[in-house]
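> coordinates only, sequence not included:
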């Protein structure tokens, strides 16, 4: 595989005006193509420049911040997954420290679960691989009818990672919906936390276009995950996420 690198050689005509102001004009432009492959010799000067930073980054990324007693996997035969439940619960737990009024979270789609986390030690790089994007968490105050749009989208897509929300999917529609353990009331307003990606319609998500209010809570999705794992470690606990029937289907 090669990377095209364009080098432009400019021949400049210099004109002097009575005011001594210089003006420049491009009169010629040439382009050359260089192939980058294993045949290219290593530039020791470049390696010498970046190596100290690479050593520091590698050390930080390889730092163990916690442990999981189970494989955190996104694979599942039901609408929820072990990884999705861990992800959503972690975001809810950490975000509630900032905004206690949150009713439920929908922090990522299934497509946003980038990789599984193996049983055993969890290091920083595992979390960056799971969530490589700089997505922000945004809190929405939504009317009940918009909340229903969100939940209907989740049901129609055969479930998504959520926490604080429980329902059954029947004919691609939600039924028996519970929010914070209470029956959903379409006449009420709810506080729903999601990512800026989902809020902007990512993965065709709906329901966030006309909120009563919205607020960036100042927390990255990835940072919420890091904080959750570190909290488990600080409390001497290991992660033991599981399927718990938060989204069922029949």
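All right, it came through fine. Since we're looking at a predicted model, the values are computed, not measured.
> hey, let's count contacts and neighbours off CA atoms from now on
Will do.
> Which stretches in this structure count as strands?
Shown for the chain, the strands assigned by DSSP state E span residues 9-16, 22-30, 64-68, 104-106, 120-123, 136-143, 165-170, 173-179, 182-183, 189-195, 213-220, 247-249.
> Use this one as the comparison:
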């Protein structure tokens, strides 16, 4: 009898708790939002400003320490098919990727590709510093080397020849006829072989199909250099006393057929 009463008591207890839970449910009927504007009208606390000042000074000292020198401004606005800044960026990506490959005993990259929109500032005439790298490349994009067959490289060339902007390249020579059609494309001076595997130094953003570069889906291998492109810039600047970057013949269009 006691067992029956105990089971009955437990059943009633659970039923009452369930009902209480149902009655206790809450719903949001109204929300209030306050916008807090953070601008120059906010006065910094003297104590906090004093606390961070040594760190700020040290950070600015590191960012502004000269690493190299630019005898003139290096921009991405000069040139139709290739630009001084674009050429510099693609060249240094290829250089740094191959420096990593040499240390690891891995396959060197044959060419490099970056997107035009990935460069966000020019390099001004004068001292070049780590801050310069942050201004040109504010993103956290990593430097990777992607293996791709020649037929995929030809897709890349087709993309570049019809793009409305001069995406930076290095290690490849593209020549267009006067009518805009492709005359030739060579990698390291040789015609592109459909079956050969070529290795491209590029950003992980583009490798993932960013900026409509979906030809990277045909990749056969990926090697992460461990470099942020910005850090690759800094290390490259340290190896070059004076930066020289111009438009050249890596990507051109002929005046006549």
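Yep, that arrived. These numbers come from a predicted model, not from an experiment.
> could you redo the strands of the first structure as JSON lines and give each row distance to residue 228 of the first structure?
Listed next are these as JSON lines, based on distance: least, Cα to Cα, whole Å:
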{"stretch": "strand 9-16", "distance to residue 228 of the first structure": "53"}
{"stretch": "strand 22-30", "distance to residue 228 of the first structure": "54"}
{"stretch": "strand 64-68", "distance to residue 228 of the first structure": "9"}
{"stretch": "strand 104-106", "distance to residue 228 of the first structure": "15"}
{"stretch": "strand 120-123", "distance to residue 228 of the first structure": "12"}
{"stretch": "strand 136-143", "distance to residue 228 of the first structure": "15"}
{"stretch": "strand 165-170", "distance to residue 228 of the first structure": "20"}
{"stretch": "strand 173-179", "distance to residue 228 of the first structure": "22"}
{"stretch": "strand 182-183", "distance to residue 228 of the first structure": "26"}
{"stretch": "strand 189-195", "distance to residue 228 of the first structure": "17"}
{"stretch": "strand 213-220", "distance to residue 228 of the first structure": "13"}
{"stretch": "strand 247-249", "distance to residue 228 of the first structure": "23"}
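> Next, format those strands as JSON lines and append distance to residue 232 of the first structure and mean neighbour count.
Shown next, in JSON lines, are the strands of the first structure (distance: least, Cα to Cα, whole Å; neighbours: other Cα atoms under 10 Å):
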{"stretch": "strand 9-16", "distance to residue 232 of the first structure": "57", "mean neighbour count": "12"}
{"stretch": "strand 22-30", "distance to residue 232 of the first structure": "59", "mean neighbour count": "10"}
{"stretch": "strand 64-68", "distance to residue 232 of the first structure": "7", "mean neighbour count": "20"}
{"stretch": "strand 104-106", "distance to residue 232 of the first structure": "20", "mean neighbour count": "24"}
{"stretch": "strand 120-123", "distance to residue 232 of the first structure": "11", "mean neighbour count": "17"}
{"stretch": "strand 136-143", "distance to residue 232 of the first structure": "21", "mean neighbour count": "23"}
{"stretch": "strand 165-170", "distance to residue 232 of the first structure": "23", "mean neighbour count": "20"}
{"stretch": "strand 173-179", "distance to residue 232 of the first structure": "25", "mean neighbour count": "17"}
{"stretch": "strand 182-183", "distance to residue 232 of the first structure": "28", "mean neighbour count": "11"}
{"stretch": "strand 189-195", "distance to residue 232 of the first structure": "22", "mean neighbour count": "23"}
{"stretch": "strand 213-220", "distance to residue 232 of the first structure": "19", "mean neighbour count": "15"}
{"stretch": "strand 247-249", "distance to residue 232 of the first structure": "25", "mean neighbour count": "21"}
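> mean shift between the longest helix along the first structure and the second structure?
The helix that spans the most residues within the first structure, counting by DSSP state H, is helix 44-61. Once fitted to the second structure, helix 44-61 of the first structure is off its aligned match by 1.7 Å on average (mean Cα distance after the TM-score superposition for the first structure).
> just to revisit the earlier point, out of the strands of the first structure, which is closest to residue 47 of the first structure?
strand 120-123 (25.8 Å; Cα to Cα).
> got the contact list for residue 112 of the first structure?
residue 131 (Cα atoms under 8 Å, 6 or more residues apart in numbering).
> can you name the residues of the second structure that the longest helix of the first structure overlays?
Using TM-score structural alignment, helix 44-61 of the first structure corresponds to residues 46-63 of the second structure.
> list the buried ones in that stretch?
By neighbour count with 16 or more other Cα atoms under 10 Å, stretch 46-63 of the second structure contains the buried residues residue 63.
> what does stretch 148-160 of the first structure give?
By neighbour count with 16+ other Cα under 10 Å, stretch 148-160 of the first structure contains the buried residues 148, 150-160.
> which one of those residues sits closest to residue 188 of the first structure?
residue 148 (11.0 Å).
> Is that closest one in contact with residue 185, as I believe?
No: Residue 148 of the first structure lies out of contact with residue 185 (Cα atoms under 8 Å); the separation is 9.5 Å.
> Please enumerate the shared neighbours of those two.
Common neighbours of residue 148 of the first structure and residue 185 (Cα under 8 Å, 6+ apart) do not exist.
> which residues does whatever residue of the second structure lines up with residue 76 of the first structure contact?
Taking TM-score structural alignment, residue 76 of the first structure has residue 78 as its aligned residue in the second structure. By Cα under 8 Å, 6+ apart, residue 78 of the second structure lies in contact with 84, 247.
> Next: residue 165 of the second structure.
Residue 165 of the second structure neighbours (Cα under 8 Å, 6+ apart): 80-81, 116.
> Tell me the spacing between it and residue 93 of the second structure.
To residue 93 of the second structure, residue 165 of the second structure is 19 Å away according to Cα to Cα, to the nearest Å.
> Check residue 237 of the second structure too.
Residue 237 of the second structure is 12 Å from residue 93 of the second structure, by Cα to Cα.
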